[in-house]
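*Asks:* With the input below, show me the fold.
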Amino acid sequence: MNIAQLQQDLKDYANEIGIDKIGFTTAAPFLELKNRLKRQQELKFQSGFEESDVEKRTTPTLLLERAESIISIAVAYPSKMTDAPKGKKGERRGMFCRASWGTDYHTVLREKLRLLEAFLHEHLPEVKTRSMVDTGELADRAVAERAGIGWSAKNCSIITPEFGSYVYLGEMITNLPFEPDVPLEDQCGDCTLCLDACPTGALIQGGQLNAQRCIAFLTQTKQPIPEEFRKEVGNRIYGCDTCQTVCPKNKRKYNLDQESFIPEPELVKPLLQPILKLSNRQFKETFGHMSGSWRGKNPIQRNAILALAHFKEVAAIPDIELLLHTDPRPMIRQTCAWALGEIGTEESRNALERALEKEADEAVLNEIKKTVTKMTATQ
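*Replies:* As a prediction, this is how the structure comes out:
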């Protein structure tokens, strides 16, 4: 079959099934990326969620025998929510980042890639393919950049001219010699708004991220968030959009066309106190279809406690004290102790002093003592 015609037919089909952009590149190694990833590992800037084998991340032929090309896809997600609920005293709300609005993007993009694979197999039954979304070995952004989907921006996102950086990425390695697309020129210019706005200074320089300082990463960890970052989390209970929302290239990029990603306002901006009381089953039933649920309820509950501390929500003291006294998870109890100190009332101080009498975990006990000492010094 004529490869050029198949490539055009594939582009047309991609459009039919709701893929917003499709690009092609070779399966040549990503040599520049290899050097960058090794440097990131040396600096301990990696999140730990990604594939640790740099060779696999940068050598497509290790993932598919006789790989010839890579197909990159982008699907846009919304940046705007209509009828967003407003929090108020006694009814504070948290926020899931935009990349967790609607149905889990892994599910949506994997289905679109499955359809593309089926299309190719229908036309060429002997074709070899391997697809991945986000959690695969290849670096999605590096593939998308080389395939002309967008340019790699200073905020470490791929920015597309059509949809800004609000796009999900996926790719498919094939043994077909598709014609590669031309990469786009970098259009960030001398703008540094994302670097300047990062709440924790996680963007070290344009295109370099220390994931260990990134709020999006910190909200997904399963340990207590280091104290220096707790106030910066604000009311974010999953992810962070700051480096995208300040970007001029994202201005007026609302991207409301993909029905799968239209947010449910009460879920993406949920009331905080009910989150503290969710069982595992209730959490899965409520949030399980969202990508922000992938780490389970523990990090979300911890982040909800931090958010209540951010608001200094006095009405939440009884709920937080109950967790401090009864929750089996040291991470949650430690976060509760810090949160009560931030709320800073006599009631919260009394709750901490009561907890001193029964707490056995050393880390939690230290947090309580440190908090009580700090409260005493500031009174």
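*Asks:* Every contact and neighbour count from this point should use C-alpha atoms.
*Replies:* Noted.
*Asks:* residue ranges of the strands in this structure, please?
*Replies:* With DSSP state E as the criterion, the chain has strands at 21-26, 69-76, 95-96, 129-132, 151-152, 158-159, 167-174, 203-205, 208-209, 236-238.
*Asks:* Would you reformat these as a markdown table and include mean neighbour count and distance to Q41?
*Replies:* Output for the strands of the chain, formatted as a markdown table (neighbours: other C-alpha atoms under 10 Å; distance: least, C-alpha to C-alpha, whole Å):
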| stretch | mean neighbour count | distance to Q41 |
| --- | --- | --- |
| strand 21-26 | 24 | 26 |
| strand 69-76 | 25 | 26 |
| strand 95-96 | 23 | 29 |
| strand 129-132 | 20 | 23 |
| strand 151-152 | 24 | 20 |
| strand 158-159 | 26 | 21 |
| strand 167-174 | 25 | 23 |
| strand 203-205 | 18 | 15 |
| strand 208-209 | 18 | 12 |
| strand 236-238 | 27 | 25 |
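*Asks:* One more, please, to line up against the first structure:
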Amino acid sequence: MDVRLLKKEIIEYSKTIGIDKIGFTSASPFTEMKNRLRIQQELNYQSGFEEQDIEKRVTPSLLMDSPQSIISIALAYPSKMKERVIGKKGERRGIFCRASWGTDYHIILKDRLKKLEEFIAEKVPGAQFKSMVDTGELVDRAVAQRAGIGWSGKNCSIITPEFGSYVYLGEMITNIRFEPDTPMEDRCGSCNKCVEACPTGALVQGGQLNAKRCIAFLTQTKGFLPEEFREKLGNRLYGCDTCQTVCPENKGKDFHFHPEMEPDPEIAKPLLKPLLHISNREFKERYGHVSGSWRGKKPIQRNAIIALAHFKDETAVNDLIKVLNEDPRPVIRGTAAWALGKIGGENAKNALLKAKETEADLEVLNEIEKGIELCS
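*Replies:* Predicted structure coming up:
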């Protein structure tokens, strides 16, 4: 088997199935990443969503017998909407981050990796593969960096010269030994814009993220959002793009190669008030195909309530009173109480005073007290 020829054929084939960039690296352990992950763990900077076993995250041989190489792929996604919708008074809108525009990227990348596996299997009978996207054990960025896809930026994203950091990543471990590609040189230099722009100071320093302070993580939590972060959330419903939008490498980068990644503006930037009363079934039907729906409707609804408070949307007061009085979930009732306080007005204050008399949950009562104080 001519592995050099095979690599060339894989690269050519990848272009025909919608893979925008492909790179190859060895399956040796990611020793530098291991040290970084240990430090993250010691500092309690991890989100809790990742694979907890550090060895599995950095040792391909624990994931597959006799691995020889890892193939890394990148797909560019849009940074701008072709059709725009604009919120206005009484019709305020929230926003899903770009990584939740269009069809869930896990589905798209798994499709490309499966096609790649089938292509290689035809050429090399007996070839073995283990593919993963985002939720797999390996650190996508570490693989992509070593495979020459791009460099690991200070914003903790892989930055490619062609597409900036607006790329989805996936990888495939295989038992075929390919010649590895050369890692790319870091081009961030003295630029520190992402670190300085992070709304919550989650980028502790270039390349180090305290995930527990990251808005992208916080939008996915299900409990009460700590008060220090509520003002920072703005109208974000899921994710955060600030550290990408300020990056000079992303200036002018906007690619529309994949139709399934195109956002429906009414889903990517939805009206806030209807989200407060949406049923589970309606939520699944409307938002189930986007990656931002994976935690269910509760975090999205909580964030929508905070966004209405951010806009001080007086037209939402009656909706929020309904939520405060009728929603069975303490987090949603309590967040509505706080939002009513932020918006203020006699109607909001009277509703809070009335709810205080009947509310039994201590956390909700605490939020009602905050709301009353904000109204005063």
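*Asks:* TM between them?
*Replies:* After superposition, the two chains reach a TM-score (TM-score structural alignment, normalised by the length of structure 2) of 0.99; 376 aligned residues with a C-alpha RMSD of 0.7 Å.
*Asks:* so can I have CSV of the strands of structure 1 showing distance to I3 of structure 1?
*Replies:* Listed next are the strands of structure 1 as CSV, based on distance: least, C-alpha to C-alpha, whole Å:
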stretch, distance to I3 of structure 1
strand 21-26, 13
strand 69-76, 12
strand 95-96, 43
strand 129-132, 15
strand 151-152, 27
strand 158-159, 28
strand 167-174, 12
strand 203-205, 41
strand 208-209, 38
strand 236-238, 43
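*Asks:* Tell me which of the ones you listed lies nearest to D12 of structure 1.
*Replies:* Of all these, the one in closest proximity to D12 of structure 1, counting by C-alpha to C-alpha, is strand 21-26 (9.8 Å).
*Asks:* now for the closest one, which elements pack on it?
*Replies:* Helices and strands touching strand 21-26 of structure 1, by 3 or more C-alpha pairs under 8 Å, 6 or more residues apart in numbering; DSSP states H and E, are helix 3-16, strand 69-76, helix 140-146.
*Asks:* Let me know which of these is the nearest to L124 of structure 1.
*Replies:* Closest of these to L124 of structure 1 is helix 3-16, at 9.5 Å (criterion: C-alpha to C-alpha).
*Asks:* distance from that closest one to structure 2 after superposition?
*Replies:* Once fitted to structure 2, helix 3-16 of structure 1 is off its aligned match by 0.6 Å on average (mean C-alpha distance after the TM-score superposition for structure 1).
*Asks:* which residues are contacting that helix?
*Replies:* 20-22, 116, 119-120, 176-179 (C-alpha atoms under 8 Å, 6 or more residues apart in numbering).
*Asks:* and with 7 Å instead?
*Replies:* 22, 178 (C-alpha atoms under 7 Å, 6 or more residues apart in numbering).
*Asks:* One more: stretch 74-84 of structure 1?
*Replies:* Identification of contacts with stretch 74-84 of structure 1 by C-alpha under 7 Å, 6+ apart yields 19-22, 98, 163, 166-170, 253-256, 258, 261-263, 265.
*Asks:* Could you dump the helices and strands packed on strand 21-26 of structure 1 into a markdown table with distance to K86 of structure 1 added?
*Replies:* Formatted as a markdown table, those follow (distance: least, C-alpha to C-alpha, whole Å):
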| stretch | distance to K86 of structure 1 |
| --- | --- |
| helix 3-16 | 37 |
| strand 69-76 | 26 |
| helix 140-146 | 34 |
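*Asks:* out of these, which comes closest to R230 of structure 1?
*Replies:* Of all these, it is helix 140-146 that lies closest to R230 of structure 1, at 28.9 Å by C-alpha to C-alpha.
*Asks:* how much does the closest one stray from structure 2?
*Replies:* Averaged out, helix 140-146 of structure 1 is 0.3 Å away (mean C-alpha distance after the TM-score superposition for structure 1).
*Asks:* Closest to the centroid, which residue in structure 2?
*Replies:* Residue closest to the average C-alpha location in structure 2 (C-alpha atoms, centre = their mean): G239, at 4.9 Å.
*Asks:* Return a PyMOL selection command for the buried portion of the contacts of stretch 74-84 of structure 1.
*Replies:* Buried residues among the contacts of stretch 74-84 of structure 1 (16 or more other C-alpha atoms under 10 Å), as a PyMOL selection:
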select buried, resi 19+20+21+22+98+163+166+167+168+169+170+253+254+255+256+261+262+263+265
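*Asks:* Let's see which of the contacts of stretch 74-84 of structure 1 end up in helices.
*Replies:* Using DSSP state H, the subset of those located in helices is P265.
*Asks:* still on that earlier bit, the helices and strands packed on strand 21-26 of structure 1: which one's closest to R130 of structure 1?
*Replies:* Minimum separation from R130 of structure 1 across those (C-alpha to C-alpha) falls at strand 69-76, 9.3 Å.
*Asks:* Centre of the chain to that closest one, how far?
*Replies:* 19 Å (C-alpha atoms, centre = their mean, to the nearest Å).
*Asks:* now stretch 262-272 of structure 2
*Replies:* Computed by C-alpha atoms, centre = their mean, the chain-centroid distance of stretch 262-272 of structure 2 equals 16 Å.
*Asks:* before we move on, what about stretch 100-118 of structure 2?
*Replies:* 16 Å.
*Asks:* How about stretch 309-325 of structure 2?
*Replies:* Distance, stretch centre to chain centre, for stretch 309-325 of structure 2: 27 Å (C-alpha atoms, centre = their mean).
*Asks:* against structure 1, where does it fall?
*Replies:* Residues 309-325 of structure 1 are matched to stretch 309-325 of structure 2 when aligned by TM-score structural alignment.
*Asks:* what's the span of the matching stretch, first residue to last?
*Replies:* Across stretch 309-325 of structure 1, the terminal residues are separated by 17 Å (C-alpha to C-alpha, to the nearest Å).
*Asks:* And that stretch, what's buried?
*Replies:* Buried positions in stretch 309-325 of structure 1, judged by neighbour count with 16+ other C-alpha under 10 Å: 309-314, 316-317, 320-321, 323-325.
*Asks:* With stretch 121-135 of structure 2 instead?
*Replies:* Buried positions in stretch 121-135 of structure 2, judged by neighbour count with 16+ other C-alpha under 10 Å: 128-134.
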